[in-house]
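Novice: I would like the atomic coordinates for the input below:
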Amino acid sequence: MKKFVTLFTESYRELKSVRTITTAAMFGAVAIVLSMFSINMGSYIRISFASLPNELVAYLFGPVVGGLFSGSMDVLKYLLKPMGAFFPGLTMVTILAGIMYGCMFYKKPITLSRVLVTKFLVMLVCNVILNTICLSILYGKGFMVLLPARALKNLVMWPIDSMIFYSMVRALDTMGVFKTIRKAQTAGTK
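Specialist: Next up is the predicted model:
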């Protein structure tokens, strides 16, 4: 339990750094650009890679920064490109996803198994269950009517999203991007 609390306090300290804010802002710009290229399959299913920056921010800065970043990006993306009605419940689910990614990735080695498990948990809890409940409330459709298509979409996207995130982290790590960001973070806190 102490490690879990420490995870949040260290992530909160990251939030106080100007370099964290500027790095998150750059990832935010990438997230906005990626969100403009989503594929809509009806009113209830959308395929997008805009969550990739959210996951990277959670990996770098932890659950507090990841949750705040995910929530603020959700609202900002909606303001820039409204699709459907705004529903605060969906933003809360996005914040929860950022927190979950931060808890699973922050200061931990990224392995394919860790990515697969984390993506599965986030997709099951946030995308399939909670988002479907929110969409059911928002559009007045039955939960069980929406669930099969959303579950199938997430089941198909699970290995694809996992491999994209894992490959991206490996590539950025190999290029030294994360080392540069972390070195700048530690230099800024001294």
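Novice: please make it C-alpha for all contacts and neighbour counts, starting now.
Specialist: Fine.
Novice: mind checking how far Leu124 is from Lys81?
Specialist: 26 Å (Cα to Cα, to the nearest Å).
Novice: what about these two, which has more around it?
Specialist: Higher neighbour count among Leu124 and Lys81: Leu124, with 17 against 12, using other Cα atoms under 10 Å.
Novice: how near is that one to Gly84?
Specialist: For Leu124 relative to Gly84 (Cα to Cα), the value is 23 Å.
Novice: what's the answer for Ser48, then?
Specialist: From Ser48 to Gly84 the distance is 16 Å (Cα to Cα).
Novice: more neighbours, the two?
Specialist: Ser48 (15 against 11).
Novice: isn't that one right next to Ser35, touching?
Specialist: Yes: Ser48 lies in contact with Ser35 (Cα atoms under 8 Å); the separation is 6.5 Å.
Novice: now for the top helix by length along the chain, which elements pack on it?
Specialist: Counting residues, the longest helix found in the chain (DSSP state H) is helix 143-175. Helices and strands touching helix 143-175, by 3 or more Cα pairs under 8 Å, 6 or more residues apart in numbering; DSSP states H and E, are strand 45-47, helix 112-122, helix 131-139.
Novice: for the comparison step, fold the sequence that follows:
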Amino acid sequence: MNIKKCTTENIVFMGILLAVEIVIGKYLTISTIYLKIGFAFAPIALTAVLFGPVEAAVIASIADIIIALLNPFGYYPGFTVSAFLTGIIYGIAFYKKTPKMWRVVSAVIISKLAISVFLNSYWLYKLTGQAFLAVLLIRLIQNIIMIPIEILVIWFIIYPIAKLRNKMKEKNILVNNILLLNEYPADNLEYSCAATPQIRQTGNRLSGLAETAY
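Specialist: Now for the predicted structure:
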């Protein structure tokens, strides 16, 4: 986890995403021991886009543990491994990558087939003793339904939300830097040891705008 991303704002936002993930996973998901249909993937995908694979994997793992403890089926560590790997896959595919439909399709299909269908079917086989192929068939049907839904949600909802959040963050940084400019003499801004590169850059941009205006 990059220490530069551990700001108060980012930690709070990831906490919100974790809470949303738990609410969706617990109350807004059709869930039995063999299948699960819902939108709990959405907060993990958004975490992956905004913060990266490690953060997405951690949020997914914590959410899986909490949701499992709240459900009557109980906790099984194999599913936490699956959640962790899903976060890694999404983070590698989406973080700091130009949005491409083929990238979304590839990430969703890989995560669904490799993890949700095969790996989770194996966990269920170990947990329940049911025939592996029978469990695999049930999981395959579930994911045939969920794959196109997940692709569309990530493309049309998750990416726009991430773009909006990044724009708002950039505006907040610009406003904060403008306010901090008041602490430094305008003539000595370039040589001030206390001024950060971002503040100097903001000062230069404002100076350029002022010269253009005159």
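Novice: ok, which of the helices and strands packed on helix 143-175 of the first structure comes nearest Thr91 of the first structure?
Specialist: helix 131-139 (9.6 Å; Cα to Cα).
Novice: that closest one aligns to what range in the second structure?
Specialist: Structural correspondence for helix 131-139 of the first structure: residues 120-128 of the second structure, per TM-score structural alignment.
Novice: what sits up against the matching stretch?
Specialist: 34, 78-79, 82, 130-132, 135-136, 139 (Cα atoms under 8 Å, 6 or more residues apart in numbering).
Novice: which one of those sits closest to Glu9 of the second structure?
Specialist: Among the contacts of stretch 120-128 of the second structure, Ser82 lies closest to Glu9 of the second structure (Cα to Cα), at 28.0 Å.
Novice: on that earlier part again, columns mean neighbour count on top of the helices and strands packed on helix 143-175 of the first structure, output as CSV?
Specialist: Below are these laid out as CSV (neighbours: other Cα atoms under 10 Å):
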stretch, mean neighbour count
strand 45-47, 13
helix 112-122, 18
helix 131-139, 18
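Novice: pipe the ones you listed into TSV and attach distance to Leu68 of the first structure per row.
Specialist: Output for these, formatted as TSV (distance: least, Cα to Cα, whole Å):
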stretch	distance to Leu68 of the first structure
strand 45-47	22
helix 112-122	16
helix 131-139	18
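Novice: out of the contacts of stretch 120-128 of the second structure, which end up buried?
Specialist: Among the contacts of stretch 120-128 of the second structure, those classed as buried by 16 or more other Cα atoms under 10 Å are 78-79, 82, 132, 135-136, 139.
Novice: so which pair among those is furthest apart in space?
Specialist: Farthest pair in those, by Cα to Cα: Ser82 and Phe132, 17.1 Å.
Novice: after the longest helix of the first structure comes which helix or strand?
Specialist: helix 177-189 (DSSP states H and E).
Novice: translate Ser111 of the second structure into the numbering of the first structure.
Specialist: Ser111 of the second structure maps onto Val122 in the first structure, by TM-score structural alignment.
Novice: should've said Ile141 of the second structure
Specialist: Under TM-score structural alignment, Ile141 of the second structure pairs with Leu152 in the first structure.
Novice: likewise Asp64 of the second structure?
Specialist: Mapped onto the first structure by TM-score structural alignment, Asp64 of the second structure lines up with Asp74.
Novice: in what helix or strand does its match lie?
Specialist: Using DSSP H and E, Asp74 of the first structure falls in helix 51-80.
Novice: report the angle between the axes of that helix and helix 143-175?
Specialist: 120 degrees (axes from the mean of the first three to the mean of the last three Cα atoms, to 10 degrees).
Novice: who does helix 51-80 of the first structure touch, helix- and strand-wise?
Specialist: Packed on helix 51-80 of the first structure, when contacts are counted by 3+ Cα pairs under 8 Å, 6+ apart, are helix 2-15, helix 18-35, helix 88-105.
Novice: can you tell me what sits against the first one?
Specialist: Residues from elsewhere that reach helix 2-15 of the first structure, judged by Cα under 8 Å, 6+ apart: 20-21, 61-65, 103, 106.
Novice: now with 7 Å, please.
Specialist: 20-21, 61-65 (Cα atoms under 7 Å, 6 or more residues apart in numbering).
Novice: which among those residues count as buried?
Specialist: Buried among those by 16+ other Cα under 10 Å: 20, 61-65.
Novice: looking at the residues you listed, spot the one nearest Thr180 of the first structure.
Specialist: Thr20 (12.4 Å).
Novice: show me what the closest one aligns to in the second structure.
Specialist: Using TM-score structural alignment, Thr20 of the first structure pairs with Asn10 in the second structure.
Novice: check which residues of the helix holding Asp74 of the first structure are buried.
Specialist: For helix 51-80 of the first structure, a neighbour-count test (16+ other Cα under 10 Å) marks 51-75, 77-78 as buried.
Novice: and that helix, how far from the chain's centre?
Specialist: Distance of helix 51-80 of the first structure from its chain centroid, counting by Cα atoms, centre = their mean, to the nearest Å, is 6 Å.
Novice: show me what contacts Glu55 of the second structure?
Specialist: Counting by Cα under 7 Å, 6+ apart, the residues that Glu55 of the second structure touches are 1, 47.
Novice: I'd like to know how far the residue nearest to the spatial centre of the second structure sits from Thr196 of the second structure.
Specialist: Nearest residue to the geometric centre of the second structure (Cα atoms, centre = their mean): Thr47, 1.4 Å. Going from Thr47 of the second structure to Thr196 of the second structure by Cα to Cα gives 28 Å.
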